[in-house]
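Asker: Dropping the sequence and predicted coords here.
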Amino acid sequence: MKMIRICRSALVALVSLLAPAALAGQTGVAVRAENPLAVARADEVLTLSWAQLRAALPALSADRVRVIDAASGAEQVTQAIDNDGDGTTDELLVLTSFWPGERKELLVQAQAPAAAPAARVYARHDAHRDDVAWESDRIAFRIYGQGLWQASEFEPLVSSGVDIWPKRVRDLIVERWYAKGHDQYHRDTGEGADFYTVGQTLGAGGVGVLQDGRVVSARNFRAHRILATGPIRAVFELTYDPWDAGGVQVQEVRRIAIDAGQNLYRMETTFRTANGADLPFVTGTVKREGLVGSNRRGAQWGWLATWGPVERKNGGHGSLGTAVLLPSAQFTDVAEVENHFLALSTARSGVPAVQYAGAGWTASGDFHGVEDWWRYLDTFAERLSNPIRVTIGAASALR
């Protein structure tokens, strides 16, 4: 018997021709999405203009929108998102995956989804501690507010650094861990734990400035806004009191977002200097005994990373990688200062500086060694440099 070998692109084309008859004649807005890379891309989030979709499909609303894959008939996970919290939808997010070079035809319809999808991201504010914690189905983080100074049972912590909650399950754990209580979520009972010590450092992706050979940064956040909690993307914003950055008063606002399936969160930091001047700033990750730092600068995105053993407190185990990614054009240098590895950059006053930061743990099963962590960062940077090509068409019907 002869085996017939069909290449993946031919298979995709064949499936497209065999779209379910039940979809024939259905109307909606046609969207074409194409992967320009010869690599598979799992968990890509497509961003579609809500205004453009509504112009072609006026009946569309945040609770009446669904997206169908024209080839398979499968309903895609979506999220209507209000990016600025003004009560008006700005974008439609669509979660999907691509084979190398794959092109997809999607149909956006003004119909309610068949079922509510399970959330793969989350963000919440803990009023008692005044933390904001956020997570994907891969890993979790948190950052501290000023209320922590008044929580008498905790040691006062002055820090705008980012904490890591490494986990080894795919479901969302933030609510459960807070419910356990402070002492208990530092112990791994099968889901992971908070093994990471931030203290008065930048943690895993905090920002600051270099002053006389040391890192200076904002204190704990003063105010927060949670803008989205999933199921595809969680977004929140933090406001800090003005702080002294080497003799220059700086106002700082951070917007953080995390997407399903990702170990890295997106951080958009807007500095406003009192004199309107540019601000040389640093983004850091903690340097501890046993950690090895590395960096790579690609054509469009570069990264600074660490790898080494998890802190062995409370039964900590495995190895942890941390990283900061930033545009190569803004990646001016790297430095080791006291207990930090630092990526050096410059921001214009009032103009958001975009970076990505995050971590990966061997016990999650996603990374077996430092080479896996580097490969993940290289692939993430390549995907940022080559986004999915999206074209929104007019209202049409599947034939």
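Answerer: Perfect, I can see it now.
Asker: From now on I want contacts and neighbour counts done on CA atoms only, so please keep to that.
Answerer: Fine.
Asker: Helices of the stretch 251-399 of the chain, residue ranges please.
Answerer: Assigned by DSSP state H, counting those that start in this stretch, the stretch 251-399 of the chain shows helices spanning 370-385.
Asker: An error on my part: the question was meant for the stretch 1-150 of the chain.
Answerer: 8-17, 50-56.
Asker: Packed most tightly, which of those helices would that be?
Answerer: helix 50-56 (a mean of 17; mean count of other CA atoms under 10 Å).
Asker: just to revisit the earlier point, CSV for the helices of the stretch 1-150 of the chain, including distance to residue 351?
Answerer: Below are the helices of the stretch 1-150 of the chain laid out as CSV (distance: least, CA to CA, whole Å):
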stretch, distance to residue 351
helix 8-17, 42
helix 50-56, 24
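Asker: next, the one to line up against it:
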Amino acid sequence: MKLIKIFSIGILLFTIPSCSQKEQPITIKISNDLDLDRQFETVEISKSSLGLESIDNFGVKDISTEKSLTSQLIDTNDDGVMDVLLFQPNIKANSEGSYQLVQLKGDEQQKDEIICYSRFVPERTDDYAWENNKVAFRTYGPNAQYRFENNLKEGTLSSGIDAWLKRVDYPIIDKWYKKYTEKTGTYHEDTGEGLDNFHVGSSRGVGGTAYKKDSTYYISKNFISYKTITNGPIRTSFNLDYGVWEADGTLIKESKTISLDYGNNLSKFEIHIEGVDTLSAGLTLHEKDGVVTSHKDETWVNYWQPHADSEIGTAIVAAPNYYTGYEKYDTAEKDLSNAFAHLKVINGKTEYYAGFTWQKSEQFKNQYEWEQYLSNFSKKLGSPLKVEIIK
């Protein structure tokens, strides 16, 4: 029997020497050391960590209940071979659970609905949009920038992140864009599913990046290229490349891998960056009629504000090794007032989570419930699930 220990809140990618597939079952033991129940946390198991030649048609079974869990396979390097298995266990506070890797055959193979979804949207200039069962987002590409710079219709100059305020648990991206292209309605009006009435402009929106040099924040323009990695029942992820941009003489090369998992209000941002050793992620302050909050010794910042006939909370959460603090940056310049989370760049990368809740979605009743979610989320980042693979 081999025992492999892993510590993770969503990344279990490591390498051991591969071996041939065996009939002996592989058990995955997951432990939770917090006084919090853990759910909607995605465990990633790499093919190489299992010592298998292939993980095609593999899934996961809860040993205690004998029930199969929803799972998703991902080809991370686009070579046509599945590299990673995803699943979301439910682990009670100060508890553990055991799961078995099983090979599904025929009718047993899962055909789960794609809930976590993203795509490039050429029919609306060149947005990139993503969503899960809780929230939806979009950001803007090179054609939107070209249109803006040449005074053409539907131009947008922004590397900010837009929030689409959905209040249903099914996908709406294609449906809302179809309204736009077929001129049968508009996603700027709520007909029961939600709407887009969140202004971004040149602000950071919900988690756009900026670099602070001296007392000034500098930002990139629109993304220049994209690549969709996966869609499925558990995760959507994709890459956005922002090329090289300048911050008062400092050249910065930036790309982002963004993912959104089932049951989460926060997208994960993995920023690959060259040229600087710090970065900031921002939340637009809009009309400046809200409140910026954080809790001492916790690694999150929140902006709770009135929004039309409702209220909205936008937030950034990071792990303790990346988070260095926050700042409320207030300026008279249009759209440039933001609440910023300050982040370390470690070995060319920084990570954080950014997202929102809309009170009309009824996911959280009020600011207190939302901030409790953020507090718990940050605690989980600081104390990841412990995973053991037993072979």
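Answerer: That came through, no problem. Please read all numbers here as calculations on a predicted model, not as lab measurements.
Asker: And the TM-score between them?
Answerer: Superposed pair, TM-score by TM-score structural alignment, normalised by the length of structure 2: 0.85. Supporting alignment: 353 aligned residues with a CA RMSD of 2.1 Å.
Asker: Any idea which of the helices of the stretch 1-150 of structure 1 gets closest to residue 286 of structure 1?
Answerer: Between residue 286 of structure 1 and these, the tightest spacing by CA to CA is seen for helix 50-56, at 40.0 Å.
Asker: which residue sits closest to the spatially most central residue of structure 2, ignoring its sequence neighbours?
Answerer: Nearest to the geometric centre of structure 2 sits residue 267, at 1.9 Å (CA atoms, centre = their mean). By the measure of CA to CA, 6 or more residues apart in numbering, the closest residue to residue 267 of structure 2 outside its immediate chain neighbours is residue 260, 4.6 Å from it.
Asker: check contacts around that neighbour.
Answerer: 116, 130, 131, 132, 235, 236, 237, 266, 267, 268 (CA atoms under 8 Å, 6 or more residues apart in numbering).
Asker: Under the alignment, what does it map to in structure 1?
Answerer: Aligned by TM-score structural alignment, residue 260 of structure 2 pairs with residue 258 of structure 1.
Asker: so what's the nearest residue to residue 77 of structure 1 once chain neighbours are set aside up against?
Answerer: In space, and not counting its chain neighbours, residue 77 of structure 1 is closest to residue 95: 5.4 Å by CA to CA, 6+ apart. Counting by CA under 8 Å, 6+ apart, residue 95 of structure 1 touches 43, 44, 45, 46, 76, 77, 78, 232.
Asker: let's see 6 Å
Answerer: Taking CA atoms under 6 Å, 6 or more residues apart in numbering, we find residue 95 of structure 1 in contact with 44, 45, 77.
Asker: From residue 17 of structure 1, how far off is residue 122 of structure 1?
Answerer: 38 Å (CA to CA, to the nearest Å).
Asker: And for residue 365 of structure 1?
Answerer: 38 Å.
Asker: before we move on, the earlier item: which of the contacts of residue 95 of structure 1 are still contacts in structure 2?
Answerer: Among these, the ones still in contact in structure 2 (both residues aligned by TM-score structural alignment, their matches' CA atoms under 6 Å) are 44, 45.
Asker: Generate a markdown table for the contacts of residue 95 of structure 1, with neighbour count and distance to residue 379 of structure 1 as supplementary columns.
Answerer: Output for the contacts of residue 95 of structure 1, formatted as a markdown table (neighbours: other CA atoms under 10 Å; distance: CA to CA, whole Å):
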| residue | neighbour count | distance to residue 379 of structure 1 |
| --- | --- | --- |
| 44 | 21 | 13 |
| 45 | 22 | 15 |
| 77 | 21 | 23 |
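Asker: Which residue in structure 2 aligns with the residue nearest to residue 77 of structure 1?
Answerer: Per TM-score structural alignment, residue 95 of structure 1 is aligned with residue 88.
Asker: any idea how far residue 227 of structure 2 is from that match?
Answerer: 25 Å.
Asker: do residue 85 of structure 2 as well
Answerer: For residue 85 of structure 2, the distance to residue 227 of structure 2 - CA to CA - is 20 Å.
Asker: Please pull up the equivalent of residue 44 of structure 1 in structure 2.
Answerer: Match for residue 44 of structure 1 (TM-score structural alignment): residue 41.
Asker: Actually, residue 142 of structure 1.
Answerer: So, by TM-score structural alignment, residue 142 of structure 1 is matched to residue 138.
Asker: Just give the nearest non-adjacent residue to that match, would you?
Answerer: Leaving aside its chain neighbours, residue 138 of structure 2 sits nearest to residue 129 (4.0 Å; criterion: CA to CA, 6+ apart).
Asker: And that neighbour, what's its match in structure 1?
Answerer: Aligned partner of residue 129 of structure 2 by TM-score structural alignment: residue 133.
Asker: Residue 386 is in contact with residue 7 of structure 2, correct?
Answerer: Yes - using CA atoms under 6 Å, residue 7 of structure 2 is in contact with residue 386, at 4.6 Å.
Asker: Which residue in structure 2 aligns with residue 345 of structure 1?
Answerer: Under TM-score structural alignment, residue 345 of structure 1 pairs with residue 343 in structure 2.
Asker: Against residue 384 of structure 2, how distant is that match?
Answerer: Counting by CA to CA - residue 343 of structure 2 and residue 384 of structure 2 are separated by 20 Å.
Asker: Same drill for the two, tell me which one is more crowded.
Answerer: Neighbours were counted for residue 343 of structure 2 and for residue 384 using other CA atoms under 10 Å; residue 343 has more, 25 against 19.
Asker: now the strands for the stretch 101-250 of structure 2?
Answerer: Secondary structure of the stretch 101-250 of structure 2 (DSSP state E, counting those that start in this stretch): strands at 117-121, 127-131, 136-140, 162-166, 194-195, 206-213, 216-218, 225-230, 235-247, 250-261.
Asker: Throw these into TSV and include distance to residue 34 of structure 2, thanks.
Answerer: Formatted as TSV, the strands of the stretch 101-250 of structure 2 follow (distance: least, CA to CA, whole Å):
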stretch	distance to residue 34 of structure 2
strand 117-121	31
strand 127-131	29
strand 136-140	30
strand 162-166	31
strand 194-195	35
strand 206-213	27
strand 216-218	37
strand 225-230	31
strand 235-247	24
strand 250-261	21
